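[1] build me a structure from this.
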Amino acid sequence: MRNVAFLLIVVWLLVGFQSPGADEEVTLIFEVEGSSKLAAGEIESRIPRVEVLAVYDTIFNGVAIKGKVKELEKIARLDMVIQQYPVAVYQALYQKTEPFSTDRLRQSLSSSYTGKGVKVGVIDTGIDYHHPDLAGNYRGGFDTVDFDDDPMETVGYGETLHGTHVAGVIAANGKMKGIAPDAELYAYRALGPGGVGSSVQVIAAIEEAVEDGMDVINLSLGNDVNGPDWPTSHAVNKAIELGVTVVVAAGNSGPGAWTVGSPATSSEAITVGAYSFPEAIPTLTFPGEKKVVALHTLMGSKTWDLTKKYPLIHVGIGDEEIMDAKGKIVLFERGVIPFSEKALKAYRSGAAGVIIYNNEKGSFQGSLDGVNIPIPVAAVSRSAGKWLVEKGINENQWGETKFKEVEENVAPFSSRGPVTTTWDVKPDLLAPGVDIVSTVPGGYKALQGTSMAAPHVSGAVAVVKEAHPEWTPSQIKTAILSTADVLEKEGRLFQPTEQGRGVLDIEESINPSFLISPFALNFGRVKDEFFKKEIPIKVTNPTNQTFDLYFEQPDKKAGVTWRMPSSVSLSPGQSKQVDIHLQLSKTFVEEGIHEGFVTIRAGKDVYHIPFLYMKETADYKKVSGFELTKSMNTNHQLQYRFYLSENIERIKVALYRAGTMFHQGEIFKAENLKAGMNKGVISSDGTNLQGTYIAVVTVENNKEEEEYTFPIGFE
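    Next up, the predicted model:
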C-alpha cells in the first residue's frame, strides 16, 4: 500500500463538529465488502474525481478516500459500502516532568535476555534515529503522515519528541539502557506536528507494521471513545490475530471510571495503566505546625533540594519588579505571567526557590518551557498557597523542607475501566509512568503518562518473545498478566479497574511459575432478578514440580453466592479447567460496579483474579460520540451518528444556540434503539443552521431519564 499518495485531514471528535460544504474536500474511511483493492478500482472507475489515499487489506477491509462532499455521498450509497467513518484524531498520551526507570526494572533481572532478534514497531510521532542511544538498534519503518520512508520526529514548527522517548524505554542501548536493549526498532510515524494524527494514519501504520513482520507493536496514543467497536480497536484485534502482540496505553483521563479510550478498549491487546515508584517527595512546613504542603516540581525544574529554613516573600502574580528576595522562597500566584518568566524574575532577584500556587480550586502541573533556571520551582494548590501566605508571610515564619516517603501508587491521571458494552476489566496491568526519564532529540527528558508505561511492557514482551520465540500473542499476554504483582496501599488492594492484575514483573514473565487464563472474570450486567453465571478458567503448572492450589472466595455480601473448588492439584506441565460460579439476588445488590479479586494460594505464592459485575443502573455514559452534520447533497437534511452502550427505550435530541441557549427545537426522537452505532438522516425543515449549537440528548429507560450535551458546529 506504499504506492498511494497520502494527506492528513482531521475531524476533531468530542469537541464539536463542522459540516463541510458540498464542494469542500474531506477524507472518509469506507469499510467495504470483499476485496478492498477491487473496491478501490471500482470507485476510481465510477467516480473518477475522488482520490484513493490508502487501501487497507491486512487488518481492515476498507479504503481512505479524499474528495468533494457531494462525490463522497455517492460512494456512501454504493452497495459495497458497509460503513463510513470520520477521520478521528489521536494524540500522544503524555503529560509532564528522575534516574532511568528502566535501570530500576532491569536491575531486578537475573536473566540474560535482552530482546535480541525481536522486531518492535513504535507507532507514534516518529523516532530521532540519529540519537546515539537508538541509532544502533534502528532498522527502518515508514511515515504515514508524509507517506515516505523517513519516520523522523517532526522538527521546526510543531516539533515532537514523544516517539523517541517511547523508543528509548523499549530499546535504548547507550548511556540509557531500555528494557530490551538489543531489540530491533522500527518507527511508524502516524502522529505529525504537535503529536496529532488521524485514524487514517493510525490504521495505515498498523497495517505497515504487520506487513513488515513486527513481533511487537507499541501504541502510546488514543482517543476518548470508551467502546470496543471503533475501527482502530478492530485493527488492533486483527493485528493480534495475525500474530503480533500489541501493547496500548490506557489513556490519561483518570481517575474516574469508564475513561479508557480506543484502541485501549481492544479485548485482545495488552492495555497498560501507569503507576509511580515509591519515592520521597519534598514538603514545606513551619515550626510547631503539623500540616505540611507537598511540593510538585515543574517539568524542567531542578530537584527541590533546599535543606535549610528560608523566609517567604509573596509577590502576587509577578507583574512588578521583585524587591528584597535574596535568600528567600518567592511565592507567586498563578496567572498572566508565564511560569518560566516568574521563575527567571525570582532567580535574578536572588531567590533560593520558587513556589507557584493555583489561582483556582485544585492542583496543577506546569513546565518551564526549556528555560534553564538553577533554582527549584514547584507548584501547589490554591488552598495550600493561601496557607503558606497565612503562616509564612502574615505570621513571619521561616519554611522548612521535609521529605515524605510515598508508597507506590496508581497514577491519578491513569485511565480506568471498565469498557462499555463488553464490560471488560481494563487496564490489564500497570507499569512505571511517572517521572520517566528517556531519550529525546538532543538528549534526555522526564515525562509522565500512560504513554511512558506502555513501552515498559512492550520491552518486556520483546524479552519474553526472545526467551520463547514459539509463543503466540495470547501466550505472551497470559504469561505477563499471570505474573503481575497486585498493588496495594495501606493494606487495601487497588480495584481491578484501577490496576488490572497489578504491576509488571518482567523476571516472572520470562519464567512463570503459574498461568491463569482468562486474566479476569467479567460477569457483565446483572439484569435478571436471580442472576447466575459460570466462567471457566484454565490454570496451568509450567514447572517440574507438583503443587496444590487453594481458592479463597471474596468477602461475603448479602444476596451474593460464590461457588468454586476449595483446592486443585496440578502435576508438572498439567492444565485444568476450573469453573467459577456467581449467583446473585438482584434485590440485595447495590447499584453500580462491584469488583474485587478471587484469591488463589500456591504454597507461599498468592495470585489474584480480578472479577467484575455491575447492576444495570451503573453510572456510565449511555450515549457517546454524538455527531450532527448537514447532508452532503442538501442543506435541508441532517445526518446523525451516535454510539449507545446499551439498548434504549426512548431518545430525543433538542438543539440550542450556544451562548444564548435559545431553543432551536426538537430535531430527533426515536424508540427502542439497540446498543452500538446508530445513524440516520432527518429533515431540518428548511431551517438554515449556521454557527455553534448545543445538542441535548435525553435517553429514557425504565421511566428514568439522563441527559448528555454535545457541542455542534455548522458552517
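[2] when you work out contacts or count neighbours from here on, use the C-alpha atoms and nothing else.
    Will do.
[3] from residue 162, how far out is residue 473?
    Separation of residue 473 from residue 162 (CA to CA, to the nearest Å): 26 Å.
[4] looking at the two, which is more packed in?
    Using other CA atoms under 10 Å, the more surrounded residue of residue 473 and residue 162 is residue 162, with 28 against 23.
[5] may I ask you to confirm that the more buried one is in contact with residue 124?
    Yes: counting by CA atoms under 8 Å, residue 124 is a contact partner of residue 162 at 7.3 Å.
[6] any common contacting residues for these two?
    residue 92 (CA atoms under 8 Å, 6 or more residues apart in numbering).
[7] which residue lies farthest from the center of this protein?
    Using CA atoms, centre = their mean, the residue of the chain lying farthest from its centre is residue 324. It sits 46.1 Å away.
[8] chain neighbours aside, what residue packs nearest to it?
    Leaving out its chain neighbours, the residue that sits closest to residue 324 by CA to CA, 6 or more residues apart in numbering is residue 349, at 7.4 Å.
[9] how about residue 202?
    The shortest distance from residue 202 to any non-neighbouring residue, by CA to CA, 6+ apart, is to residue 190 (5.4 Å).
[10] pull the contacting residues for that neighbour.
    Residue 190 sits next to 123-126, 143-145, 197-198, 201-202, 205 when contact means CA under 8 Å, 6+ apart.
[11] can you redo those residues as a markdown table with secondary structure, distance to residue 256 and neighbour count?
    Listed next are the contacts of residue 190 as a markdown table, based on DSSP: H, G, I helix; E, B strand; the rest coil; distance: CA to CA, whole Å; neighbours: other CA atoms under 10 Å:
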| residue | secondary structure | distance to residue 256 | neighbour count |
| --- | --- | --- | --- |
| 123 | strand | 27 | 33 |
| 124 | strand | 26 | 35 |
| 125 | coil | 28 | 35 |
| 126 | coil | 31 | 33 |
| 143 | strand | 35 | 27 |
| 144 | coil | 33 | 33 |
| 145 | coil | 33 | 25 |
| 197 | strand | 26 | 27 |
| 198 | strand | 26 | 24 |
| 201 | helix | 29 | 31 |
| 202 | helix | 26 | 27 |
| 205 | helix | 30 | 26 |
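[12] wait, which of those residues is closest to residue 246?
    Closest approach to residue 246 among those (CA to CA): residue 123, at 10.6 Å.
[13] how far away is the closest one from residue 237?
    Residue 123 sits 16 Å away from residue 237, going by CA to CA.
[14] Proceed likewise with the subsequent sequence, for comparison:
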Amino acid sequence: MNQRHINTSHNQQHKTLTKLSALALLVGLSFGQAQASDSVSVTEAEGGNLWFVELNSQPVASGNSKKNVQAAKTAFRQAAAEAGVSFKERRAFDTLFNGFSVEISPGERAKLMQIAGVKAIYPVEVIQAPKADVLGTGIVGDMATALSMTGANIAQNSLGLDGSGIKVAVMDTGIDIDHPDFGGNGANGSTTFPTARVQYGYDFVGDAFNADSSSPSYNPVTTPDNNPDDCGGHGTHVAGIVGANGTVKGVAPAVTFGAYRVFGCNGSTTADVMIAAMERAYNDGMHVLNMSIGSAFQWPQYPTAQAADRMVAKGMVVVASIGNSGASGLYSAGAPGLGKDVIGVASFDNSHVMQAVATVNGQDIGYAPMTFSPPIPTTGGGEVVPVGEACSALAAGSLTGKIALAARGSCAFGIKATNAINAGAEAVLISNNVAGPFGGTLGAPIPNGKPVVSISLADGNAIRAMAAPVLTWTDRSGSFPSATGGLISSFSSYGLSPDLALKPDIGAPGGNIYSTYPLESGAFATLGGTSMSSPHVAGSVALLLQAKPDTAPAQVRDILQNSADPKNWFGAPALGYLDNVHRQGAGMLDIAGSIQATTLVTPGKIATGEGEAGPFTQRLTIQNKGTEAVTYNLSSVNALSTGGVVTPSATTSNATVAFSSPSVEVAPGSSATVDVTITPATAPAYGQYGGYVVLTPTTAGQVYRVPFAGYVGDYQAIPTVTPTANGFPWLARLNGGSYTKCVADCSFSMQGNDMPFFLVHFEHQAQYLEMNILHAGNMMPVHPVFHKTNVEEYIPRNSTATGFFSLGWDGTRIHSNGGKGKVKEVPNGSYVLELKVLKALGDPNNAAHWDTWTSPVITINRP
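    Just a heads-up that it's a prediction; the model follows:
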C-alpha cells in the first residue's frame, strides 16, 4: 500500500467550517497545519458536534411574530422525534435568529436537514478568549494621547460631551463592578449589581466555564447568574476605554453600561452563547453594542454576523473588532465584524507611551525595568559607557562605578547584564535594535544584581553620540512618542470580506492602550489588539448619539467614515503612500469632526467588486445640513494595493476615478448627487486595490472622504484548492494518531474511524463544496440524481499557507432533491469521489469557476 504519514495532535484549536448545509457529513472534521515535510500537525475541529439549526421562517426581529417563531420550533421538535433523530437541545433563539443550537453526533447530523422546516445548519464555533498584547513592565500606553488621536478629547472638553443617557453594551468577560473607575466600592468587594454605572447585564456562563475541549480546564457546563462581574480582565479593560471615569477617563465617561459576560475566568466561549447575549442586549434596549470578539477567515453569512445585522436594522449600533490576524494575510477579517451593517474596526498604534524618566546630560530618557531587575533608584546616577552588545565577558573593573549601555541583539538580556555587572557596572541600560520602546526579562535574578532597564533605539543612539554622558535617575514619569504611533498595528487583520465588501470600515487606537483591569489583577493594565480599538469607536458612537440623538443607527457608520483620516503605510510612512483601504478602512476615527460635520455623503464606502467587470460607477448623494450653500471640488487619491492572499505584498495602484462633474454645489438643507466612475487597477495579480474619493470645500470647512476598494481582475482566478508542500488533496485513513495518504488498495470497513478522509487545503474562501460519488468502473454517478455527499457552503480559507481541512465520508449519499428525503448507504463496492469547489462569488454555470479533484479508488468492504 502506497502511504505517507501525517502525525496528528489534539492539543491545538483551529477553525470549523463556516456553514455546512443540508446533509454535510463531516465525520471527524479536522483542521491542521502542514509543514514543508511529511509531518503535519492536525487538530479536531472546535465544536465538532455542536450545530446551529436555522428554521425557514424569519426571526422576530425581521418581522415575524413570536407565536409563529415558537410554533415553528414546536413543529421541528415533533418532526425530529417522529423521524427518530437524536440530539440534545442547547439553546433556542427567537429574536435575532430563528432556530436552535444542538449537540448531535455525526451520524445523526446526516439526518438533520431532512426534517421539515430546516433551512440550514452551521457549526457552533468555539471562540477563544481574546488574546491581547501586553507591553513590557514599565511601558504604559498613554490613554490621554489615544483620546487625542480620535478627537475624543475635543468632544469632551470643547463640545461638552460625555455619553450621558446612552446605554452601551459590552459583550466580553464582564466588568469589575467593584472598580472605583466604574463607581464601585473598591477592593473590599462590597459593590452589588446593578450599580449606578453598570445597570444592565447578565453572566451567561459562570467562572469555571471553558468551551475549549483541548484545555486542561475544559468545562462546557454553564452556571449563569445575574452578576456579570469580571475575573478574566479583558472586558474590564474594554469597558474602561468606552467609559471609565476615574484614574482612567474613557471616551464617554458618563455612559450607562450593560455587561454581558460570555467567557469564564479563562478559556473559550461558543457562538451560541454569543447570540444569547446579543438577544439579551437587544431586549434590554441598549443603544450601542461593542463586541471585541471574532472568528477570523469568516463569511458575513455566519449566524453571529447575521444576528448583528438584524440588531442594526432594529435600531442598535453594533461595533466589532475586525480581528488580530494581520500576520495571516488577506481575507482574514472576522465575524461578527464582517456583518454587512456592523462597524468593523481596525487598530492603529497609540502615538505615545508613558515611562519612568531618567535624564542624560539633562535630556529626558524613558525606560522600562527588565523583569527580575532589582528596584530602580529615583536618585543618583553615573557616567554611561557604551559596551556594544556585551555578549562576551568585559574586562574586570572596566565599568566600576559606571552605567553600561548595551545594544539589543545576539544574546539574551541576562547575559548582557551579567557581563556588565561582573565588570563593575552599577546599572545596565539595554537599547532597542528597532524603533520604539520594548520590555524584556533577565530570565532570573542575577547574583549581586544591579538595576537593568530597556530604552529605545533613538535614546540609545543619542547617548552614544554624547561626548561624556551622565545619567541621573528621577522619580518622574513622562509621555514618549511611539515609533509606530498612528500607523496600522502589525496584528490588525486585512479585508476584504470574501464577498468583496469593503472591510474593515474604520480604525481607532488599539495598540498600547492603558485602561482599567480587575482590582485583584492590578486595577490597570496596558493591552493591545483590535479588542482595544473597537471600544474607542463604541464610546465615540455614544458621544455622537448624545450630540445628535435623532441620528439613525444605519447612518452612524457613514457619518464616521466621512470624517475619518487615512494614514500612511506602516511599512515606510515617510514615503507618503496611504495604507491599504482593505486594512484601515476609512482611516483613523475623528469623532470631533464627525459630530461637527454639516455634510453627509452616502454611501459612506464603495465596494467596486471584480475588476474583470470593468469600470464601476457609484452615485454619491451629498446632503448639506448646514445653513449656507457649499461647493465641493471632487478628487481622488489611491492607497497601496496588495497582491497574494496569505503573504501579501504592497504595490502602488493605477486605478483612476472620474466624476460626472468636477465640483458640486449643495444648497443648505438640500442634497445633490454626483456619479463616481472607478476604473480598477490592473495589477498585481490576485490583488486588492483601493483609494479615497475626496470632497474639498472651496471655502473654509471640513474635507470629507469616501473609501473605495475592489479586486484586480478576475476574482475566480485566485487558486482555491491548492496542494501545499504535501500535495493536497489527499485520500487518507486515520490510524490512531496519524493520517495516512492512500493511493492504492484503499479499502475501508466503514466501522468507527476506518473510513475515507479527504485532506484539502483552501488557499481562499470557497462559496460551495460538494462531493459526487461515482462508480469506479465506468465513472458514472451512483444514482442519476442523488449522488452527492459533503455538501457545504461558505467555507473559510485556511489560516496559513500550509494548513488544511479534513473531511470524512461515511459511505452514504444524499437522497433528496430539495425536499425532505433521506440518506442512503451505497452498497459495498469500488467508488471514486469527485470533489467540486465553487470559488467565492463564482458562477456555477461557468466551469472555470470550479476547482475539481478526483480521488483514488475507494473500496467499501463492510463486514
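[15] TM between them?
    After superposition, the two chains reach a TM-score (TM-score structural alignment, normalised by the length of structure 1) of 0.73; 637 aligned residues with a CA RMSD of 5.4 Å.
[16] circling back to that earlier point, doesn't the residue farthest from the centre of structure 1 lie inside a helix?
    No: looking at residue 324 of structure 1 with DSSP: H, G, I helix; E, B strand; the rest coil, it is coil, so not inside a helix.
[17] closest to the centroid, which residue in structure 2?
    Central residue of structure 2 (CA atoms, centre = their mean): residue 323, 1.4 Å from the mean position.
[18] aligned to that one, what sits in structure 1?
    Here residue 323 of structure 2 is matched to residue 251 in structure 1, going by TM-score structural alignment.
[19] what of residue 708 of structure 2?
    Using TM-score structural alignment, residue 708 of structure 2 pairs with residue 611 in structure 1.
[20] for structure 1, which segments count as helices?
    Assigned helices in structure 1, in chain order: 36-46, 69-76, 101-106, 162-171, 199-211, 231-241, 339-348, 382-388, 450-467, 473-482, 496-499, 506-510 (criterion: DSSP state H).
[21] and of those, who's closest to residue 372 of structure 1?
    Across these, closest to residue 372 of structure 1 is helix 339-348 (CA to CA), at 9.0 Å.
[22] which strands or helices does the closest one pack on?
    Helix 339-348 of structure 1 is packed against strand 353-357, with contacts defined by 3 or more CA pairs under 8 Å, 6 or more residues apart in numbering; DSSP states H and E.
[23] before we move on, the earlier item: TSV for the helices of structure 1, including distance to residue 91 of structure 1?
    Converted to TSV, the helices of structure 1 look like this (distance: least, CA to CA, whole Å):
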stretch	distance to residue 91 of structure 1
helix 36-46	28
helix 69-76	26
helix 101-106	24
helix 162-171	10
helix 199-211	11
helix 231-241	13
helix 339-348	25
helix 382-388	30
helix 450-467	10
helix 473-482	25
helix 496-499	22
helix 506-510	28
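[24] tell me which of those lies nearest to residue 370 of structure 1.
    Of all those, helix 339-348 comes closest under CA to CA, at 8.5 Å.
[25] map residue 346 of structure 2 across to structure 1 for me.
    Checking TM-score structural alignment: residue 346 of structure 2 goes with residue 273.
[26] same check on residue 303 of structure 2?
    In structure 1, residue 303 of structure 2 lands on residue 231 (TM-score structural alignment).
[27] that older thread, which residues touch the nearest residue to the match of residue 346 of structure 2 once chain neighbours are set aside?
    Closest residue in space to residue 273 of structure 1, ignoring its immediate chain neighbours: residue 430 at 4.6 Å, by CA to CA, 6+ apart. Contact partners of residue 430 of structure 1, counting by CA under 8 Å, 6+ apart, are 272-275, 410, 453, 499-504.
[28] let's see it at 6 Å
    Residues in contact with residue 430 of structure 1, defined by CA atoms under 6 Å, 6 or more residues apart in numbering, are 272-274, 499, 502-503.
[29] also residue 197 of structure 2?
    For residue 197 of structure 2, the contact set (CA under 6 Å, 6+ apart) comprises 256-257.
[30] what residue of structure 1 takes the place of it?
    Matched by TM-score structural alignment, residue 197 of structure 2 corresponds to residue 137 in structure 1.
[31] any idea how far its match is from residue 160 of structure 1?
    According to CA to CA, residue 137 of structure 1 stands 20 Å off from residue 160 of structure 1.
[32] residue 35 of structure 1: how many residues sit nearby?
    Using other CA under 10 Å, residue 35 of structure 1 is surrounded by 14 other residues.
[33] how far away is it from residue 66 of structure 1?
    Noted for residue 35 of structure 1: a distance of 19 Å to residue 66 of structure 1, by CA to CA.
[34] can you check residue 117 of structure 1 too?
    39 Å.
[35] between these two, which one's more packed in?
    residue 66 (22 against 15).
[36] count of residues packed around the closest residue to the more buried one other than its chain neighbours?
    Nearest non-adjacent residue to residue 66 of structure 1, counting by CA to CA, 6+ apart: residue 27, 4.3 Å away. By the criterion of other CA under 10 Å, residue 27 of structure 1 has 25 neighbours.
[37] aligned counterpart of residue 27 of structure 1 in structure 2, please.
    That one, residue 27 of structure 1, aligns with residue 50 by TM-score structural alignment.
[38] related to what we said a few turns ago, how close does the residue nearest to residue 324 of structure 1 sit to residue 342 of structure 1?
    Counting by CA to CA - residue 349 of structure 1 and residue 342 of structure 1 are separated by 11 Å.
[39] which residue of these two possesses the greater neighbour count?
    Of the pair residue 349 of structure 1 and residue 342, residue 342 is the one with more neighbours under other CA under 10 Å, namely 26 against 18.
[40] before we move on, back to that, which one of the helices of structure 1 lies closest to residue 521 of structure 1?
    Residue 521 of structure 1 lies closest to helix 496-499 among those, at 10.4 Å (CA to CA).
[41] which residues in structure 2 does that closest one match up with?
    Aligned using TM-score structural alignment, helix 496-499 of structure 1 spans residues 581-584 in structure 2.
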